[in-house]
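Colleague: missing the sequence, but the structure's below:
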């Protein structure tokens, strides 16, 4: 066989393994587990870190204020040195909509060794603990919840005995670039952290989706959250690992009634979202970066290239292996496209989207070595910490 044929067969073998041996990551059936209403509804403190979110809060905050929760719940919004009047907007929305009580605090600039979001979360949790809540709901300022969201999260945690329940919010998919990139973002995340592996008892894989995390207060104290992860740029995965390593049980799945309202209409917006933390995920390791680039190329780029090359060069093995690998790849992407209610004809374009992610990852490394690190909303972490392994 030709060299192209051998590489194509290797790609096909990789896809057979991913299809059957990577926790069925491509399936989208990991939703909130079976749950029943508890005899007593525990108290919940909702902590919302917010930096320059005046545009998002009118859409997201009223959804929290309107939570139909039978127990005691209140909102603690932490204004992280915003310059757009985020705190004032939150106070005005609280007066206008009523509902759950809201406390707005401004802790000032992050202390040494802290990322901005976790510094805000720290102050929110510290204030919330004065009310002695049973649970903490950590949710971002761009996340909108259906009225029963909190009730369903708590019921799932209580029924399943989970210390952490997290849902991957359904991200916005309106623009062309959002349709191409956003479903793939969740697809790649679930490939890296298969939800089934995260959710099984005694699991070694740990992950969470930072936009919606329900956490038992006791589990947060045992895991020393957020102090133990204060430098983490990928704070959701770090949080899940800290809870798991302290003996907590975690659960992660796709959300149906929790949505991100933040728009990413242009490619540059999506590029910035991915590249700011991609190299941190690789622990700033050149070796892991090289392996990732080669792996992405083998798994996602080789199949269409081998198919076209095989057809043009009269190499049936290369064409057959490349075409079959591309077909398997596209088939595994269909459930995620269905979850996002997108055209299934986008599935064959996954190699193109993967090439974009490859370039975003390389750009993340380039920005890191230029000293720009994880830049977000006016802050730059030149050498941020990745999700810790210890």
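Modeller: Perfect, I can see it now. In this text the structure is predicted, and so the values were computed from the model without any measurement. Numbering: from 1, shown residues only.
Colleague: going forward, measure contacts between C-alpha atoms and count neighbours the same way
Modeller: Fine.
Colleague: show me where the stretch 151-300 of the chain has strands.
Modeller: 164-170, 212-216, 250-260 (DSSP state E, counting those that start in this stretch).
Colleague: TSV for these, including mean neighbour count and distance to residue 239?
Modeller: What follows is these, written out as TSV (neighbours: other CA atoms under 10 Å; distance: least, CA to CA, whole Å):
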stretch	mean neighbour count	distance to residue 239
strand 164-170	25	9
strand 212-216	26	10
strand 250-260	22	10
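Colleague: and of these, who's closest to residue 103?
Modeller: strand 212-216 (19.0 Å; CA to CA).
Colleague: what angle do strand 164-170 and that closest one make with each other?
Modeller: Interaxial angle, strand 212-216 versus strand 164-170 (axes from the mean of the first three to the mean of the last three CA atoms, to 10 degrees): 170 degrees.
Colleague: one more to weigh against that first structure:
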């Protein structure tokens, strides 16, 4: 056989493994565990919302938190992380207008060296929350909107199934053409990297969380030493889940049905910044891991259509057959995620093009890192972890 055919067969073999051996990552049935009955006593909950320059989305997200239909004691703490757009003032105005759960707005000042901004905000919000003596903390981003029963269902899942961390991957906004092309693939790739079924096993094979919606048992957070233990993390949600797991806590992660991200990413440039700011951090700023990732993406996502076309043009039947079958398997595994996002199935064969975009975003993330502009977000740039003081 030709080298082209061997490349196509290798890609097909990888897809056969991904289809059956990677925790059925492509299935979208990992949803919030069904309640086993309401708790005899509803535990106290404090919702902590880190917010930096979020005046654009806050009118849609904060009222949804204040309107939570929760039978127990609950309140909201919004941590204004050095906003320049009046985020804290707007939050107070929204609370006065909408009512609902009590709201406290605090501002911790600029982060100390060795802290990322979000975790610095969470540190102060969680410290204030602990003075209220809650049993659970809901850590949720300022761009996340919750249905009125969201908190109640999260607490029911945590108490009924004895979970220490319950996280839902919020349904991201899909409205513009670029969002339709890129956003479902973002979640698909995340599930491939961290198969939810592996995370949710009693003996887990992977650990991760989605930072937009995390219900955390307060006692477990204390035992895990968070957020101080992960203060340098750029990818804070995965680091949080791993800290909880190391402390002996049980972690659950699934796709959301009642939790939505309302942040718009209408242009490719917006999505590019969202991915590239942390992609190289995911690879631990390691050039060898970057090279391996680029090669892997090329083999898994670009080789199937490439070998199909090249095989048809050159008359290499083996290459065309194997490449076409690998592409078909790839598209088939993407269909459930497209259905979850209510997108047309004809987007599935375009996954190789989207993967090429993610490959370029990852390379750009590394380039920006070595130019000193890596992990930049809302006016802040974070050093690689080993460059931050450990104290």
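Modeller: Right, received. Where do you want to start? Quick caveat, the model's predicted, so the values are computed rather than measured.
Colleague: of all the strands of the stretch 151-300 of structure 1, which one is nearest residue 325 of structure 1?
Modeller: Using CA to CA, the nearest of the strands of the stretch 151-300 of structure 1 to residue 325 of structure 1 is strand 250-260, at 26.5 Å.
Colleague: sticking with residue 76 of structure 2, tell me its helix or strand.
Modeller: Using DSSP states H and E, residue 76 of structure 2 falls within strand 74-80.
Colleague: average gap between the helix or strand following that strand and structure 1?
Modeller: Following strand 74-80 of structure 2 in sequence order, the next helix or strand is helix 87-98 (DSSP H and E). Relative to the matching residues in structure 1, helix 87-98 of structure 2 has an average distance of 0.2 Å after the fit, by mean CA distance after the TM-score superposition for structure 1.
Colleague: buried set for helix 87-98 of structure 2?
Modeller: 87, 88, 91, 94, 95 (16 or more other CA atoms under 10 Å).
Colleague: stretch 79-86 of structure 1 now?
Modeller: By neighbour count on 16+ other CA under 10 Å, the buried set for stretch 79-86 of structure 1 is 79, 80, 81, 82, 86.
Colleague: of those, closest to residue 231 of structure 1?
Modeller: Residue 231 of structure 1 lies nearest to residue 80 out of the buried residues of stretch 79-86 of structure 1, by CA to CA, at 16.2 Å.
Colleague: grab the nearest non-local neighbour of that closest one.
Modeller: Using CA to CA, 6 or more residues apart in numbering and skipping the chain neighbours, the partner closest in space to residue 80 of structure 1 is residue 51 (4.9 Å).
Colleague: next, the contact list for residue 112 of structure 1, please.
Modeller: Residues counted as contacts of residue 112 of structure 1 (CA atoms under 8 Å, 6 or more residues apart in numbering): none.
Colleague: need the three-state assignment for it.
Modeller: At residue 112 of structure 1 the chain is in coil, as set by DSSP: H, G, I helix; E, B strand; the rest coil.
Colleague: quick one: the strand holding residue 76 of structure 2 to chain centroid distance?
Modeller: 21 Å (CA atoms, centre = their mean, to the nearest Å).
Colleague: tell me, it lands on which residues of structure 1?
Modeller: Aligned by TM-score structural alignment, strand 74-80 of structure 2 corresponds to residues 73-79 of structure 1.
Colleague: and the contacts of the matching stretch?
Modeller: 43-51, 64-65, 86-87, 90, 100-107, 120-121, 123-124, 127-128.
Colleague: kindly recompute the last result at 6 Å.
Modeller: 43-50, 87, 100-106, 120 (CA atoms under 6 Å, 6 or more residues apart in numbering).
Colleague: ditto for stretch 285-304 of structure 1
Modeller: By CA under 6 Å, 6+ apart, stretch 285-304 of structure 1 touches 11, 282, 322, 325, 326, 351.
Colleague: thanks a lot, catch you later.
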